[in-house]
Every structure is written in structure tokens, then in C-alpha cells.
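# Pasted the sequence and its predicted model underneath.
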Amino acid sequence: MKRFDKIVLGSIFVLSLLVALLWGFGDRQPVSVQQFSWEGKKISVTDRFFSLSLSQAIDPEFVAANFSIDPPLPGNLSWAGKDFFYTLNELPIYGQEYQLKLAAPDTATANDETLEILTSDIAIEPFLARFQSRDRAFAYIGTEGDDRGRLILFNLTQQEKSILTPADLTVLDFETYPEGDRLLFAAIPTAALNTNLDDLQLYTVTTGLNTTTTAEAEAGIGKIDLVLDADEYANGKFQLAKNGQRIVVQRVNKEDPRDRSLWVIEGSAEPRGLGIPADEFLLSPDAEVIAVSQGGQLSIVPLGRNSGAIQAKEKFTRLLAFSPDNQQQIALQETDGISSLYVLNENQEEGDRVLLRTLTPIIDCRYEPRYGQTLYCLKIDEAESLGQVVEEPFLSAIDLETGDEIPLLALPNYRDVRLSVAADGLALLFDQVVTANPTPNSDLFTENGLAVEGGRVWLLTLPELERDVEIQAVPPESLMPGFRPRWMP
């Protein structure tokens, strides 16, 4: 055999041996995480899933057994090839830092059921990442000293207070944009002479929250833009859609009070009148319809230019709440001194059903956002004191399945209590306001035109409303002087 032939045969033997070794032992390169969609991110309750991309496809059971989040975030793991997806079953808790870990633990700590998976031939490069939920924060209107009439942001997580508006604007109400980066507020420009409620204008102001860098957050606090003036029309109640896409506001022509209607503002487009007056109104979460109450009767008005006819629901007085998923509404019927709550379903096959009937007037209701099985309602009881009938507001929780009601808290003797449930469903804010009839010197007003003499913001930690468990009353915590508190989303 020639020398060249020997070299060729030797090379073939060596290559065959290498192929056999690779076939027998496989690629021993450890699996690694190539991308984690939430790494370094601040998540909100609208963030429902994240993804993990691995360097190669591996047994999903191995990933499930070696995957953990601390503190726990319950959810379900799914996969497609080397990409894994984790969908949350519960809302994240605000003000938390979470740690995600994907690494094979010590086999000594594994139980019998997972030992076979953990001792498999798969090698994985340990992966550790952190992400945060949004800070727990709220805004309110100050009632004392230099804060009076100014919009204030308080970050509970950081224990930081920021005054957002200048002293020459007296703020009467506000709403939050979905990212929490801006607020929409109504204010009177007090720098002008002889100003009154007819001079109420709408503005936006930046909060500095949920920005990507500290520099952006600091530079972005307190930037104000005018949204709607009061030159020809007086502005009244307003509402911002939860998706931030539409604003609805009551307007009255200053020259002709008969010209009274709801107006819509969509993005940067010019405001347009709907030609529909309303005593009360409520926007749906997707901003596609508005529930209008006029003369004690309810109508559902589509806001698209070609989106159907108005639906009259004359047996109801007004709509109190839309469910977060927009599949249900809570309607109020008031007849002969009886207040009835109805659950209206988008699915016509289920039909409408009575949730609660009571002799106690119902002022407002809010869906509990965490599980969507509870309704928080503000009701007004009446008691006699010193020969006079006194209104006594109280907060109760109503089970949406059974209609069972649990009283939670007696509220201050003030009908216009503002309730705000935190986005993660763990706490509720309310105010206690001292009012008087307005005078020429009054500078701060409630929605009903009463002068605000003083106010206080309170926080109530909400209980776990599990069935067959006795609810323990938790006293509210007094936070600071102010009124109209509202959680940031």
C-alpha cells in the first residue's frame, strides 16, 4: 500500500472516530438564555406575558423544573421550539422587584418526582435576571399652604413628593393617562382678574413616571400643555378613556346656554360636539361607546362616526361601571325608593340579571381589578342626629356571583367621596373633605360647586375577599392633607 493511500485511510479512520464520538456524546455546549423580554423593564398590570429565547431547543419539562420567580408570580409556561412564553395568572404587585432564575439546582435538594429530570444529560448555563413592577404612586390636589389647589404626585415606593402644577393654576379635577407619564387636569387660571368656574380649561402635565432614564424623568416633570380653552364654551365634567385615546367633556355655550352638549376630543383633532346633553356619563374602557344619563334614563351612545345607533335602556337610571375586559356593565335602577344593581352582559345569551336590591342609595361602584369577582360600592345610609337626618356614606364589597354584600368601612360624612382602587387591587384611596357654601373669596371647589375648606387623603388596605373566610376590618391610614386622590395606573 502506498504512503498516500495510508494517509487517506488514516484520515478516514480519524474522521469516522470523531463522528462516532459526536454521535455518541452529542453537543456538550451548555444551553444558555439568549433573550429575556422583561430584563431591566418596569412592568404594569397590562403586561401579561414574557418570553425567553434559548440557544437551542430542549425538553420543556427541564425548563419548567428549573424555572423560578421570586417573589412568586403565578402563571403558565408554554413553548415553541427554543422560545418559551410565561403567561401570568395574576396581576403583578406594584413597588416590587422580581428575580427570574433558570439554573439546575443541587440534586440533593430535588424531590423524587423531579430527580430524573434534574439529573438528565442537559447542561444549562445559569441565568439570573431582575425586573420591576411600576412604583406605587398616586396624585391628588393639595388643600393647605403652598400646595392648595395644586396637582401633586406622591410616590409611595420612593417616598417622594412632586408638585406638578404652578401656583397660578387652581386644579379642580384630573385623570391619568394609561402609561402614567401624563395627567389630564381641569384648572382655573387664577392669574387673570375675575376668574370663575366658567373659565375652567383642560391641560396635560407630565409626571416623570415610567421613563427610561433618570435624566428623562427629572426633565419631564411638570411640563404643561393646553388641551381645551374656555373662550366660547364653559367646560364642566370630563373623562379620559382608559386607553388615553378619547376625552369627553360637558360644554355650555357662554352666549347661548341652550347650546349644551357633550364634546369629544380625539388625539390632536379639533373637538367636536355630539349634540347630546348629559347629567352623568361614563366612557367604556375601549372608548368606543359612552353611557349617558339624562333625565333619569340611560342611553348607550357609540362614538365612532359610523358605528351604529344609540341604544336606549330606559329602565335604568345610569351606568356605574364597565368591567376591565369590557364584557360586563353594572347598571343602576332606582324605583320607588329601591336601588337595584344589574349586571349587563355583552353576550346576549346570558342576559341581564339582578345583582342586588336595597333601600340604601348607591352612589358609585368600582370593579376589583385583581380577580374581577368583586364590586366595591359606595352607599349612603341615613341616620337621625339631633332631630336632623344625616347622611352616612359607607363602603361595601359585593360578590358578583352571589350578590352577597360585606360592609368594609364607614366613610366621612361627605357624599362626594372620591374612591380610587389601585391598579393591582391591593389598596383603596379616598378623601375626607370639609365643604361650605362658596363666597367671593372661595378659591377651591368640589364637583358640585361647594367651596373646599380642607381635606385629607386616606389609604385603606383591601382584604382578601375569599368565600367562607371572615373579613377582618382594617382601619384606614391617614396620609396627608388633600382631596380627589387617584392611583397612577
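That came in fine, so what should we check first? Residues are numbered from 1 along each chain as shown.
# all contacts plus neighbour counts: C-alpha atoms, from now on.
Noted.
# Spell out the residue ranges of the strands in the stretch 151-300 of the chain.
Assigned strands in the stretch 151-300 of the chain, in chain order: 151-155, 160-163, 169-176, 182-189, 201-206, 224-228, 233-240, 246-253, 260-266, 272-273, 280-283, 289-294, 297-302 (criterion: DSSP state E, counting those that start in this stretch).
# hey, where'd the helices end up in this structure?
3-25, 60-66, 112-118, 214-219 (DSSP state H).
# related to what we said a few turns ago, and the strands of the stretch 151-300 of the chain as TSV, adding distance to Gln328?
Formatted as TSV, these follow (distance: least, C-alpha to C-alpha, whole Å):
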stretch	distance to Gln328
strand 151-155	32
strand 160-163	37
strand 169-176	23
strand 182-189	26
strand 201-206	30
strand 224-228	31
strand 233-240	20
strand 246-253	21
strand 260-266	24
strand 272-273	28
strand 280-283	13
strand 289-294	13
strand 297-302	13
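# a markdown table for those, including mean neighbour count?
Formatted as a markdown table, these follow (neighbours: other C-alpha atoms under 10 Å):
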| stretch | mean neighbour count |
| --- | --- |
| strand 151-155 | 22 |
| strand 160-163 | 15 |
| strand 169-176 | 23 |
| strand 182-189 | 23 |
| strand 201-206 | 21 |
| strand 224-228 | 15 |
| strand 233-240 | 21 |
| strand 246-253 | 20 |
| strand 260-266 | 19 |
| strand 272-273 | 14 |
| strand 280-283 | 22 |
| strand 289-294 | 21 |
| strand 297-302 | 20 |
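# And here is the other one:
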Amino acid sequence: MAKSKTFIQPLDRMAIALMLLLSLLIGFMILQGDAVSARVRNFSWQNQQIGAEDISFTLNFSRPMDTKSVEDNLKIDPPLAGKVSWAGRRMVYTLLTPAPYGTNYQVKLQGAKDKFVQQEGKNRVIQPFTGSFRTRDRVILYIGANPEERGQLVLYNLTQEQKRVLTPKDLVVMDFEPFPNGEKILFSARTTNNQDLLSAQLYTVTTGISAKFGEQAEPAAKVDLILDSKDYQNLKFDLSPDGETIVIQRGNRANPGDFGLWFMSATSHNSGEKPTLKRLQSQPGGDFMITPDSKAVAVAQGQGAAILPLQGDANKPLDFLPQFGLVQAFSKDGSQAAMVKFNTDYTRDLFLVTNQGVQRQLLKTTGSIINCQFDTASPTLYCLLTQLVSKEQYIEQPYVVAIDLKTAQQKPLLVLPPEQRNVQMSLSPDGLGLLVDQVVPQPNPTGSLPENMLKTDDGDAIATSSLWLMPLLPIADAATVEIRPEQLPLVGFRPRWLS
């Protein structure tokens, strides 16, 4: 019987050669150890533009890292104080205070070590990494008071020193509030040929600013009417913190007793839909403010302050605080509120009220509590107040004070002339600047007033107004360093920062 022969096919030879090659490569890698160097795979703020709401960034690494070496070698220029936390290969850096606006930043990491390679006695370090991001420009808004911009809404970029008029000359802006992304402004205005302060209609206007870095912004100064005043007078309005809802205080022109709060979507007109206006079924109230979660509204109602839901039965308040007549401000997270108590001796108390039931008196004044704003960068409450200096003529002197919410320590920042009753204040989103206006009333105006004549909330004619910027420091630093306000080269009133 013939012997059988075994033939090795070409395909078999190729497979054997590949197996030998792979075996050699595996052996080589085992002898060499882990030679893959660590690197930063992703930086969440790379080439991004951030705002005060952005409080943390992440670094994702290709390998497990020696955490201490990363924390010791991480550099941010200019410095930003923060704290570090880890989840595997992911590091989170949380800012202690918002990053100052109008600044370019670099994040650098070099010299950090691989966790396991270091345990094996090797000194291999991470590939050097450099990332960059920037904060939004410092931008303010105000109502112009000079002849060229009288009554128009003006945007001024402090970082780039650029000015832009947003609204047309045939509208006299009365109040406004920016949307949270800064791309649009909600404002109320009357036409120049109508001196009726209760004829205001609601509009939106684009700012020409994009919320996201590198994206094309919608052209500036595009005005859209969103609510007319044919049947109802639009008295006051508030925009929810999420930019989704508008609450308006309205009065029926034909029936003065028909008075109350209405609400509507702030975004439906973007898609071309006609916004649906709904009545908040509740008792009539006074001043109001939407809560930080955008789901309810705080209203001065009767002998107290009620928190009413925007969805559901508003006749069943979520909370009612009978001892307080007004909610002056909420902290950003909604855990604290500054509330005003009206006393029988005509004085006013300012209280700090928390969601844990704490009620702590902060100050008492014989005048008014005009405005308060919580600082997002520190436990500080900034308040614009008045003090009664003459009972006979009832003259009030305005002043600005910073209150440390931990110690209740007060630090006066600015005292204004007694005749400056119509004062507005706005705290910057990064907590580093305070805007204040100084309105000069028209002395005994005679004859017919111009169609675009500006008026205060009290109906007094405005001659002119200046804007002042006060740099802010923590109360402890402000005690040793004197800070003075700087007059801006702008003529206007009712200033607001763009977030």
C-alpha cells in the first residue's frame, strides 16, 4: 500500500507565519512592559466660551493617573481657585467662584505621572497638555438718555469698547430683561407719539451675540412684537430664569376691576406660532417675581407673600409667608430669599429666609429697600436702600450696602445724593462689578414735552442720567482697600448686565 503524503498549502504557511509573528510581538510587548504613555484625551472646555453658570470642567485621561501628581502639576493661567474630584480616569475641577468675564484662559498639565508605571518603578510622565477657553465679554445694557439715543435700548461691550443701538427711534423703551443666553432681550415700550405710560407693548430684540463660541449669531436689532396692549394694559413683566416663560401683570382697559397676572411661553413665537396667553387664577396681587426653578411666582398678596404655581391651581399657594410683604430677591439655587417686612411705625426690615425655615433679620431702615441681589461668587447680599433724612419734606438718601450673610456684617459701598430717588442697581454675573445709574430729573418742565421724553416710574421727566461702575471686592478685602466708582462715558439709565 502506498504511503500517503501530507502537503502544506500556501494558505497554511501564511497562517503559521502570522501566528509566529504575533507570538513574537506579544513576547516583545511583555518584555518591554506597558509602553503606552498617558495623555489627556478630552478637555470639556477646549476652545469654548463659558459664563457664570459654567462651574466645572473635566479632563479625561487615556490611562489611570497618579492623582496627586496631576493636582500638583495642573496650572490655570490666569489662576482660578477650585477643588478637584476623581471618578476613575476622569478628573473634575469645580470653580469656587465664577470665572471673571472678558478673559482668555490656558490650562496646562505636564510632569504628571502614570499610576501603574510609577508603581513598577518607572518614571514615565504624561504627554504635555495645553488647553484654552475664554469667558464671555463684559456687556451691559441701558436705556439711552442723550438726544441721539433717547429712549432706545443700547448695548455696550466693555471688553471690546463697542456700542450698538438695538431698538428703533419710534419706540421708547420702558423696561427690559435679557434672556439667559444673551441672544435676545425682552422689553416693554410705547411709541414716541403716545405719552401714555400704560400703553406699553412687549417685544423681543436680538443682540447680535451668540451664546456658543464660534457659532453665527442672528443679526442684531431684529425686533418682534409678542404682546399688544389693545384690550389690556401691560403693567409689569418678569422673564423666568430658564427663559421659557413670561409673567405679565395686566389690567383690563374696559374694566378696571379686572386686574391680575397672566403668563405665556417666551419661545413659541420663535417657531412662528402665536403665543397662548393664560390667566393665573388667583387673587390680585402686587409686586411679583418668578422663582429660580421657573415653576412658580412669588406675589405680594394681601398681608403676606404667596408662592403660586404656574401650572395647576394658583388658588392653592405652595407657600404663604404672612409676616413678609415682599420678596426682594432669590439666591440662584433658590435656597435663600431676601424678604421685606413692613412695620407699623413705617420702618422696613430686611430678612434672610431659607428653605430650612430660618428667618434672620439683616437690617432695618426708615426709608425704602429698592433692590437686593445675591452674589454668586460669595455669601454676600448687595442692597440698594434709602434712609429718611428729612421727615418734614420726606427726603430719602440712597446708598448701596454689602451684607455678609454669614456674619450679618454690613459694609457701606456708595452714598448717593438725596435728590437721586430714581436709582437702579445691577450686579455683574461674575460678582466683580456693580452698575448704578444717577437720574437727573427735568426741573419744572414747561410747554409741550418732546414725543420721546423719558419719564421715571413716578412719572417725572428725565433730563439726563449717568452710569457708574463700581469694582467689587470681598467684604474682608474691602475693609482695607478703598474702592471708588468710575463714571462710564455713557448717558443712560436702568443699567443691566448681560449674563
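Thanks, I have the structure now. Just so it is clear, the model here is predicted, and its values are computed rather than measured.
# now, of the helices of the first structure, which is deepest in the fold?
helix 60-66 (a mean of 16; mean count of other C-alpha atoms under 10 Å).
# Contacts for that one next, please.
77, 79, 101-105, 114, 117-118 (C-alpha atoms under 8 Å, 6 or more residues apart in numbering).
# now for those residues, which pair is the farthest apart?
Trp79 and Pro105 (21.6 Å; C-alpha to C-alpha).
# if we can go back for a sec, from the contacts of helix 60-66 of the first structure, keep the buried residues only.
Taking 16 or more other C-alpha atoms under 10 Å as the criterion, what is buried in the contacts of helix 60-66 of the first structure is 77, 101-104, 117-118.
# Could you check how far the corresponding residue of the first structure for Glu71 of the second structure is from Phe36 of the first structure?
Matched by TM-score structural alignment, Glu71 of the second structure corresponds to Ala64 in the first structure. Note on Ala64 of the first structure: its distance to Phe36 of the first structure, by C-alpha to C-alpha, to the nearest Å, is 16 Å.
# Sketch out the strands for the stretch 1-150 of the first structure, chain order is fine.
33-36, 42-43, 49-54, 67-70, 75-80, 83-88, 97-102, 127-133, 137-141.
# for the longest one, the distance to its chain's centre please.
Right, the one you point to is strand 127-133 of the first structure. Strand 127-133 of the first structure sits 22 Å away from the centroid of its parent chain (C-alpha atoms, centre = their mean, to the nearest Å).
# could you give the angle of it to strand 97-102?
150 degrees (axes from the mean of the first three to the mean of the last three C-alpha atoms, to 10 degrees).
# same question, the fifth one
Direction vectors for strand 75-80 of the first structure and strand 97-102, defined by the same axes, to 10 degrees, enclose an angle of 40 degrees.
# repeat for the last one
If you take the same axes, to 10 degrees, strand 137-141 of the first structure sits at 160 degrees to strand 97-102.
# Would you check the span in the second structure matched by strand 137-141 of the first structure?
With TM-score structural alignment as the criterion, strand 137-141 of the first structure aligns to 139-143.
# distance between that stretch and the chain's centre?
The answer for stretch 139-143 of the second structure is 14 Å, by C-alpha atoms, centre = their mean.
# Next, the mean deviation of it compared to the first structure.
After superposition onto the first structure, the mean distance of stretch 139-143 of the second structure to its aligned counterpart is 0.5 Å, using mean C-alpha distance after the TM-score superposition for the first structure.
# Now do that stretch: everything it contacts.
Under C-alpha under 8 Å, 6+ apart, the answer for stretch 139-143 of the second structure is 150-159, 173, 492-498.
# sorry, back to before: can you tell me which of the helices of the first structure is nearest to Arg130 of the first structure?
Once these are compared by C-alpha to C-alpha, helix 60-66 is nearest, at 16.6 Å.
# and the closest one, how far from the second structure on average?
Compared with the second structure, helix 60-66 of the first structure is 2.7 Å away on average (mean C-alpha distance after the TM-score superposition for the first structure).
# Is it possible to get CSV of the strands of the stretch 1-150 of the first structure that adds distance to Arg456 of the first structure?
Below are the strands of the stretch 1-150 of the first structure laid out as CSV (distance: least, C-alpha to C-alpha, whole Å):
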stretch, distance to Arg456 of the first structure
strand 33-36, 43
strand 42-43, 30
strand 49-54, 38
strand 67-70, 36
strand 75-80, 39
strand 83-88, 36
strand 97-102, 30
strand 127-133, 28
strand 137-141, 10
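# highest average neighbour count across these?
Buried most deeply of the strands of the stretch 1-150 of the first structure, by mean count of other C-alpha under 10 Å, is strand 137-141, with a mean of 25.
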